[in-house]
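>>> okay, predicted coordinates and the sequence, questions at the end:
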Amino acid sequence: MTGHPAAVLLAAGGGHGWLAAFTHPYFLHAFLAGSAIALAAGLTGYFLVLRAQVFTGDALSHVAFTGALAALAGGYDLRLGLFAGTVAVALLIGTIGRKGRADDVVIGSVFAWILGLGSFFLTLYTTSRSAANGGAGVNVLFGSIFGLSAGQALTAALIAAGICVALLAIARPLLFASLDETVAAARGVPVRMLGFGFLVLVGACAAEATQAVGALLLLGLLAAPAGAAMRLTDRPMRGLALSAGLGLGEMWAGLALSYAVPTLPPSFGIMAAATLVYALTFLKGARGRGRSVQPAL
């Protein structure tokens, strides 16, 4: 997650047309990692919205910041802190919550503690190790997808692909448990274990998505495509696919916008596209706000 030099970005933005972007390694790396991350965020976000756990994604965005700064302050790769922090806190939230499903009181308590801890690690990092990589803290907050190396992009893509595969593998029982927890448990669905497994995937997805849009904008990448999908269809499996597709399209649009206008950060372009798509769904007034998801698959 090292920063991409501004001069290189400005020069790259002067290419001839969209296809010229793929002649630049930094863009190829961002496209590879971003596509996989967007799919994972779209799938994960759909279940977060369906299970009314969006606040969990918000809390984990702050955990991502704290974990990354803790790793940097200790002299380690920030990705170690990202994954260790988000997954551990996700499990903690599930443990304290009910049946592996976090509640707002638990999340609020963890939220306040994590923010204070993040402030401590930020101070420790900036006073002891900032000379080594002064922009790393900013990259964690706002993302640095154009700064990914080939190895980092491949790792990000493989991890995100693994998240997608795992989510699709548990999609049907997780959907059942999300729509009617009591009946699902009575039918033998391991509701609590599914809840824990899902939270682990949310934590891993939050850690990965931080590289694309940063900790501050992470919640938007998780929630906006899913929210738009739920407004456009009440069929769960169709909505799940639509959420992933919208996330992918918004990622591509954001990268293209940032390439065309090099002064715009890619995280801004991605979230601008996501926000626009979500706003446009309000024009589909026939479906109405707060429409419930039907259990038919």
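Looks like it arrived, so ask away. Owing to the predicted nature of the structure, the values given are computational and were not obtained by experimental measurement. Numbers count the residues shown, from 1 in each chain.

>>> could you use CA atoms for every contact and neighbour count after this?
Noted.

>>> the helices in the protein, which residues?
Under the criterion DSSP state H, the chain contains helices at 6-12, 25-50, 54-73, 78-96, 104-128, 136-142, 150-169, 171-179, 181-186, 191-232, 236-260, 266-280.

>>> for comparison:
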Amino acid sequence: MSPADIWNSIFSFDNYGEILALVQNSVWAGAVLGLLGGLVGTLVVRRDLAFAVHGISELSFAGASFALLVGADVVTGSLVGSIAAALTIGFMGGRARSKNSIIGVLMPFGLGLGILFLSLYQGRSANKFGLLTGQIVAVDTVQLQVLASAAIAVIAVLVLVWRPLGFASVDPEMAQARGVPVRFLGILFMALLGVSVALSIQVVGALLVLALLITPAAAAQKVTASPVLAVVLSVTFAVVATVGGIMLSLGGRIPISPYVTTLSFLIYAVCAALAGARRRWGSYGRVISPAARERALTRS
């Protein structure tokens, strides 16, 4: 295949306007998932649960694969697998974060089960591939309503517990001493995370879910220390990566996930570069500052 053929398989905008008009539900679904991923991702990064997200996604993949095998609803299977994994990790409490090997056991187990179920499935290969790499270009109105309802429910619960959950995430010992139900909030958040992972898998697939639930929040924290601005930036980055990835994928013949993950990574790379430049210029300014030099000379 020539470089031109490769480029055309990635980007080809013939009849783009007509295609875009047919997938408006998919674009709205991407926006909803971007909003959800940006909000949840902020707390995931703050609670240092990035590795747990990957473990949950593998069991979500197993649940979706089993549902595909038996002819059940794939989203329901994905939700069951995600919530089961999330609650398992949540009931472990703090041990789950200090002993990543426990989560590491869930990952190959879930991936192995998912591959087993897919190998037994005799239907369309595109269905198998979609579970791993994402498939959202065929969202109908009913699916969009279900997706939006689930996302709104998760966001509503997050809003209700945001302050105590944020306090428990930053300083669990002090929160416990102040009477905050740290363990209950941890289990509740893991359940919400399980739902979010299952919904996000529809966009980027089980293998790349971190690009939606981790990367935007990590990028936001690179450029701001403000909790409020970090949430706003995280949501913005996630929506841009998701919706932008969907719109780019309409012009190519490859799955949606490479577009979403690439945009997400580029956003993170720019934020990391800005953070590095700000640190370097800050250090340089402190070194050459006349006031700093005068104070140093006075001390000597």
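Alright, I've got the coordinates. Everything numeric in this text was worked out from a predicted model, so none of it was measured.

>>> hmm, back to that, quick one: closest of the helices of structure 1 to R287 of structure 1.
In terms of Cα to Cα, the element of the helices of structure 1 nearest to R287 of structure 1 is helix 191-232, at 6.6 Å.

>>> distance from the chain centre to the closest one, please.
A distance of 5 Å separates the centroid of the chain from that of helix 191-232 of structure 1, by Cα atoms, centre = their mean, to the nearest Å.

>>> now that helix on structure 2. Mean distance?
For helix 191-232 of structure 1, the mean deviation from structure 2 after alignment is 0.7 Å (mean Cα distance after the TM-score superposition for structure 1).

>>> mind putting the helices of structure 1 in a markdown table, mean neighbour count and distance to A286 of structure 1 included?
Below are the helices of structure 1 laid out as a markdown table (neighbours: other Cα atoms under 10 Å; distance: least, Cα to Cα, whole Å):
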| stretch | mean neighbour count | distance to A286 of structure 1 |
| --- | --- | --- |
| helix 6-12 | 14 | 43 |
| helix 25-50 | 25 | 20 |
| helix 54-73 | 26 | 25 |
| helix 78-96 | 22 | 36 |
| helix 104-128 | 16 | 31 |
| helix 136-142 | 20 | 36 |
| helix 150-169 | 18 | 30 |
| helix 171-179 | 19 | 23 |
| helix 181-186 | 14 | 29 |
| helix 191-232 | 26 | 10 |
| helix 236-260 | 23 | 17 |
| helix 266-280 | 20 | 13 |
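
>>> so which of the ones you listed gets nearest G288 of structure 1?
helix 191-232 (7.4 Å).

>>> equivalent range in structure 2 for that closest one?
Counting by TM-score structural alignment, helix 191-232 of structure 1 falls onto residues 182-223 of structure 2.

>>> got it, and stretch 60-76 of structure 1?
Residue span in structure 2 matched to stretch 60-76 of structure 1, by TM-score structural alignment: 56-72.

>>> give me the contacts around that stretch.
73-83, 85-86, 106-115, 117-118, 120-121, 128, 131-132, 194, 197-198, 201, 206-207, 209 (Cα atoms under 8 Å, 6 or more residues apart in numbering).

>>> possible to save the helices of structure 1 as CSV with distance to G288 of structure 1?
Listed next are the helices of structure 1 as CSV, based on distance: least, Cα to Cα, whole Å:
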stretch, distance to G288 of structure 1
helix 6-12, 42
helix 25-50, 16
helix 54-73, 20
helix 78-96, 32
helix 104-128, 26
helix 136-142, 33
helix 150-169, 28
helix 171-179, 20
helix 181-186, 25
helix 191-232, 7
helix 236-260, 16
helix 266-280, 13
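
>>> R289 of structure 1 is nearest to which of the ones you listed?
For these, proximity to R289 of structure 1 was assessed by Cα to Cα; helix 191-232 is nearest, at 7.0 Å.

>>> against L246 of structure 1, how distant is K284 of structure 1?
Distance, K284 of structure 1 to L246 of structure 1, by Cα to Cα, to the nearest Å: 16 Å.

>>> and for R231 of structure 1?
Relative to L246 of structure 1, R231 of structure 1 is positioned 12 Å away (Cα to Cα).

>>> ok, now G15 of structure 1?
27 Å.

>>> now A177 of structure 1
25 Å.

>>> one more: L91 of structure 1?
Counting by Cα to Cα - L91 of structure 1 and L246 of structure 1 are separated by 28 Å.

>>> give me the nearest residue to the residue nearest in space to the middle of structure 1, chain neighbours excluded.
Nearest to the mean C-alpha position of structure 1, counting by Cα atoms, centre = their mean, stands A209 at 3.8 Å. Leaving aside its sequence neighbours, A209 of structure 1 sits nearest to I37 (Cα to Cα, 6 or more residues apart in numbering; 6.0 Å).

>>> counterpart of the one you found over in structure 2?
That one, I37 of structure 1, aligns with L33 by TM-score structural alignment.

>>> quick one, what contacts that match?
151, 199-200, 239, 242.

>>> what sits against L276 of structure 1?
So L276 of structure 1 contacts nothing (Cα under 8 Å, 6+ apart).

>>> which position in structure 2 aligns with it?
By TM-score structural alignment, L276 of structure 1 lines up with L266.

>>> distance of that match from V223 of structure 2?
14 Å.

>>> same check on G110 of structure 2?
According to Cα to Cα, G110 of structure 2 and V223 of structure 2 sit 35 Å apart.

>>> can you give the contact residues for stretch 108-126 of structure 2?
Residues contacting stretch 108-126 of structure 2 (Cα under 8 Å, 6+ apart): 55, 58-66, 68-69, 128.

>>> what of stretch 292-300 of structure 2?
286-287.

>>> filter the contacts of L33 of structure 2 down to the ones also in contact in structure 1.
Counting by both residues aligned by TM-score structural alignment, their matches' Cα atoms under 8 Å, the contacts of L33 of structure 2 that remain in contact in structure 1 are 151, 199-200.

>>> just the closest of these to A177 of structure 2, please.
Nearest member of those to A177 of structure 2, counting by Cα to Cα, is A151, at 32.2 Å.

>>> that closest one matches what in structure 1?
Taking TM-score structural alignment, A151 of structure 2 has A160 as its aligned residue in structure 1.
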